[in-house]
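Colleague: sequence and predicted structure, then a few things I'm wondering about:
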Amino acid sequence: MTELAVNGGSQVWSGGWPAWPSQTPATTENVLRCLASHRWAISGPRLEDPGFEERFAQKFADFLGLEYCVPTANGSSGLVIALEALDIGIGDEVIVPGLTWVASASTVMAVNALPVVVDVDGRTMCIDPEAVRAAIGPRTRAVNVVHLYNNVCDLTALRELCRRHGLALIEDCAQAHGAAWEGRKVGGWGDIGAFSMQQTKLLTAGEGGAATTRDEALYRRMYQLRSDGRSRVQVPRPGEMELSMLGEVMGSNYCMSELSAAVLLAQLQELPRQNTHRAANAQRLDALLEQLPGVAPVQALPQVTERTHYYYTFRIDPAAFADHTAPTIAAALRAETGAQFHPVYPPLSRHPLLRPGSKRRYQGIQNLRSMEKAHLPEAERAHRECVTLHHSALLAEPERMQVIADAIEKVQRHADRLVAIPDSGRSPL
C-alpha cells in the first residue's frame, strides 16, 4: 500500500459500495401494478382509486409538512413552473448562487429573465445573504437559493431580506430531501420549493421533480403550468379524463408519469431510514477526518436541525497535500476506494455547460455576459479545496467509514507522488 492506486498501486478498498438507486420489493410491486392498470400518465382515464401521481403528491407534501405538491417530469421543470407561477419574465432579474448545478441559471433564462450570480458563504458553500443584499436592484424579482450538498442556506436571513425588499424566495431543494431548518423541513420556507428526483438524488425515480408551496393560488397556477394549461377536475369519475380543458394559464407538458410516481411512492417509504443511516455514518466520518491534519468536514449552521447528505463534503488544505487541489485529490480517492469522490461544481461564471451564446433564444436577454464576470472568490476556493463523496457510500456498514479515512490519510501521505490533473469541470449532478 506504499504506492497510490492512481499510479498503479494496490487499493485501500476494493470491496464495492452499496448500489444506487436501491430497489425494494415495494418498488417492484408498485411498478407492476401501474403497468397492469393501463394508466401510465395522469392524462389517461381515471381509475376507481387515485393514481400513483396523485398519491405521491399527497404523501410528499405530508412528509414535508406542506399543503401542496405538484409533481413534475424533472427538477428543472419544477424550477421553470415556479418562476412562471411567480410571473417572472423578460426584463426581470433572479439572484442565484455562484456554486450550483447549471439549471439554477438556465431555468431563469428559460423564462427570459436574467440570472444574477452571487458568491457563496465560505462556511457552508450555500448562497451568502450579504452577497444577495448587495445584488438587489430595481429589476430584482426573486432569489433562488440552493441547499447544497449537505447544507441548508441561512433561511432566516434570506427570508427577512426577501420580505424587506418584496422579493419572492424560491428554495431549490434538489439535494435536501428531508433536511430541516429550526425544526421545519426545507421546501416550505420560501414561496415555492423545487425538488429533483434524478438518478443520483436522495429520493429518485431516475428522473422526476416536484414544486411545493403553502399558497393555494400558486399551487393552482403551477398545476396548470405543468399540464399544458389543464386543471384537475374537482370530482373525477372513473373512466373519464381528470384533466379539464378549462385552464386559466397557458402551460407546457412537464407532467410526471405514473410509472415514475409509482417508484417514488415506494422510495419515499425508505427515505427517513436511509437519511438516518447516512447521518450516523457522516458523524462517524466527521470524527475520523477531524483527526487528520489539513482536513476539515464542512459544518452546518446551528439552525439546521435535520441534516441530509446528498454528498458528504470536506475541505482540504492544499498545503497538506503537496499543494494539490480538490480535483486531483478526488481522482486519487476514487482510485483508492472505487467510491464516487468528486470536486464541487465549477463556479457558474465558468461552468462548461452554461453557454447561452449557443442558443439564439437567449439573445434578447440583456447583460447576459455579466454571468461570466461575476466575482466569486468563495466559490472558486471551494472548487479548489472541497471534496465530495456520494451518499451511497454512507449507506455502507459503519466500519466502512474507516476505509474512507484510511484512503484520505494514504493519499495525503504520498501526495508528493501525485500528478496534477487538469480541472475539466467534472463534478457530480
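Modeller: Cool, the structure landed.
Colleague: CA only for contacts and neighbour counts going forward, please
Modeller: Will do.
Colleague: what are the ranges of the helices in the stretch 151-300 of the chain?
Modeller: In the stretch 151-300 of the chain, the helices defined using DSSP state H, counting those that start in this stretch lie at 155-165, 216-225, 258-289.
Colleague: and what of the stretch 1-150 of the chain?
Modeller: 25-37, 52-64, 75-85, 103-110, 129-135.
Colleague: list the buried residues of stretch 374-384.
Modeller: Within stretch 374-384, the residues that qualify as buried by neighbour count (16 or more other C-alpha atoms under 10 Å) are 374-376, 378-384.
Colleague: one more structure, for comparison:
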Amino acid sequence: MRTEPAVHAAAPVRNGRPWPRWPLPAAGAADALLDVLHSDRWSIASPYGGRPTREQRFAAEFADYLGARHCIPTASGTAALMTALEACGVGAGDEVIVPALSWAASASTVLGVNAVPVFADVDPHTLCLDPAAAEAAVTPATKAIVVVHLYSALADLDALRGVADRHGLALIEDSAQAHGAAYRGRKAGTLGDIGTFSMHHTKVLTSGEGGAAVTDDPVLARRIEHLRADGRARAARPPAIGMPELVETGELTGSNRCLSEFQSALLSAQLPELDTLNAVRRGNARLLDGLLSGLGLRPQQTSPGTTARTYFGYAVRLPREEDPSGPTAAEVGAAVTAELGLHVRPVYAPLYESPLYGPATRRRFSLGPGHLERLDPGRYDLPGARRAAGSWLTFHHSALLGDAADMQDIAEAFRRVLARPHARAA
C-alpha cells in the first residue's frame, strides 16, 4: 500500500507567509452597499422608488461588458442554470448531456427540473466536454447540451455548437468559471443559446452569492425573467411611486431566485476591476506554466479558439501516466499544501462518483417506474474523467494575484515534493 510522502527536513517553502486575500473589495464597494442600506429598496420586489433598481443597472453593465443583448441576474449560478434549462424547454424525462468532470451543480440542476443528466467524457488536455463524446451520447430523448468552461480552459465551442445544431439541441454555456474569457473574440457565455454565470464567493467576479443568465434571444430572456421572480416580470413602463414594479403576468409559473439589491450594487462596484485582475492572473499563470513544465508537469490547455483566458483555478497534470507507480494526486496535493499553506487539491471527482450526486437520496426524483434507474450513477465509468481525477491538481485563482516570487514558491514546492522518495510496501 502507499504511504504519505516523507516529511521534508527543511522548513516549508512558505513557512507561514500569507497569500493574497480573496475577495478583494473594489474601490467604492462600501459606499455602494451603504447607498442600498439607506435607500428605500433592498429587493426588486420592493415598491418602486423613482429610479432603476441596482439589479437593472448591473444587468445592463454586465450585458454591455459581455456583448449580450439581455442579462437576467439570479440568486446563484445554480438558479441561473435551472432557469436556463427550463427556458429552453427542458423538463420531466428529457436528457441533458453534461461533462463528467465538473462541480455537482452541473448534474443537480438537471435533476432539479426533473430531467436526466447524461455524463459524457472530457478532453484529456482541456478537461472540458469532449465534442465527440457529447455527440455519441445523443439519443432521441436529448434536449440540451450543457458545456462547462473548467478552471482556466474554454471548451471547443465550434465543435459543440455544430453538435447542437446537427441534432436540434439547445446549447447552454456554463461560464461560472470564465468571467471575461473570450472565444474567437466573443466573451464566454455569449456563444450558446444561453450563458450562465455564478458570482459565488470563490469566483473571479463575486458578491458572495449570486448569478446571472445572458442571451440574445428576447423570448428566452422573458422566460428566464418569469422563472426567477415567481412568475412576475418588470412592467413595460415605470409604475407610480410606491407601487409594485413587478407585474403578475400569468404567462409562466416561477420561483423566487432573485438577486438582492445589495449584491447587485456590490457587483456593479466589482465589475470595473475584473479585467485588471484577470490580466494579473494571466501573467502569473504564464510564468508558472514555464516553471512547472520544466519539472515535467503539464499545465491545463485551452481550446484553439480561445482568444482570452480567465483563471478561476490553475490546473496542472502530474506525470502519472508516464510513471503510474509515482505518488497519487491526493498525496502530492497534500504535500504541496503543507509546503505552501495553500490548498492544492485534486480536480473534481467524476460526477457519477461524487458524494454530492445522489439522486436516490431524495424522493422528489422518483418520478415513476424506471426513472431512478436512468439516474443511476453506476451506469458510468468514463476513462478520461477517471484519469483526470487521479492525475490533476488545482488551486484557487487568488494565489495568481501574487508576484513572481510567489510563483517561484509554488514551483519550488512541487520540485521538493516530486523529488522525495515515496515508500511503497507490498
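Modeller: Thanks, I have it. Here the structure is a predicted model, which is why all the values come from computation and not from measurement.
Colleague: re the thing from before, deepest of the helices of the stretch 1-150 of the first structure, which one?
Modeller: helix 75-85 (a mean of 25; mean count of other C-alpha atoms under 10 Å).
Colleague: onto which residues of the second structure does that one map?
Modeller: Using TM-score structural alignment, the residues of the second structure aligned to helix 75-85 of the first structure are 77-87.
Colleague: in the superposed pair, what's the mean gap between the matching stretch and the first structure?
Modeller: Taken against the first structure, stretch 77-87 of the second structure registers an average deviation of 0.6 Å after superposition, with mean C-alpha distance after the TM-score superposition for the first structure.
Colleague: which residue ranges of the stretch 251-400 of the second structure form strands?
Modeller: With DSSP state E, counting those that start in this stretch, the ranges of strands along the stretch 251-400 of the second structure come out as 298-299, 306-308, 313-317, 345-346, 392-396.
Colleague: which of those strands sits closest to Q177 of the second structure?
Modeller: Distance to Q177 of the second structure, taken as C-alpha to C-alpha, is lowest for strand 313-317 among the strands of the stretch 251-400 of the second structure, at 8.1 Å.
Colleague: what's the mean distance for the closest one versus the first structure?
Modeller: Strand 313-317 of the second structure sits 0.5 Å off on average (mean C-alpha distance after the TM-score superposition for the first structure).
Colleague: which part of the first structure lines up with that strand?
Modeller: Against the first structure, strand 313-317 of the second structure falls on residues 311-315 (TM-score structural alignment).
Colleague: OK, contacts around the closest residue to E248 of the first structure other than its chain neighbours?
Modeller: Leaving aside its chain neighbours, E248 of the first structure sits nearest to G229 (6.8 Å; criterion: C-alpha to C-alpha, 6 or more residues apart in numbering). With contact taken as C-alpha atoms under 8 Å, 6 or more residues apart in numbering, G229 of the first structure is in contact with 223, 245, 247-252.
Colleague: translate G229 of the first structure into the numbering of the second structure.
Modeller: Checking TM-score structural alignment: G229 of the first structure goes with G231.
Colleague: where's that match relative to D193 of the second structure, distance?
Modeller: Per C-alpha to C-alpha, to the nearest Å, G231 of the second structure is found 21 Å from D193 of the second structure.
Colleague: next: L318 of the second structure.
Modeller: 36 Å.
Colleague: what's the answer for G390 of the second structure, then?
Modeller: Distance, G390 of the second structure to D193 of the second structure, using C-alpha to C-alpha: 34 Å.
Colleague: D64 of the second structure too?
Modeller: The value you get for D64 of the second structure to D193 of the second structure, if C-alpha to C-alpha is used, is 17 Å.
Colleague: before we move on, back to that, give me whichever of the helices of the stretch 151-300 of the first structure is most buried.
Modeller: helix 216-225 comes out most buried of those by mean count of other C-alpha under 10 Å, with a mean of 22.
Colleague: which other helices and strands contact that one?
Modeller: strand 68-72, helix 75-85, strand 209-213, strand 231-232 (3 or more C-alpha pairs under 8 Å, 6 or more residues apart in numbering; DSSP states H and E).
Colleague: circling back: could you identify the most distant pair in the buried residues of stretch 374-384 of the first structure?
Modeller: It's A374 and R384 that sit farthest apart of these, by C-alpha to C-alpha, at 17.5 Å.
Colleague: between L318 and D193 of the second structure, who's got more neighbours?
Modeller: L318 (24 against 19; other C-alpha atoms under 10 Å).
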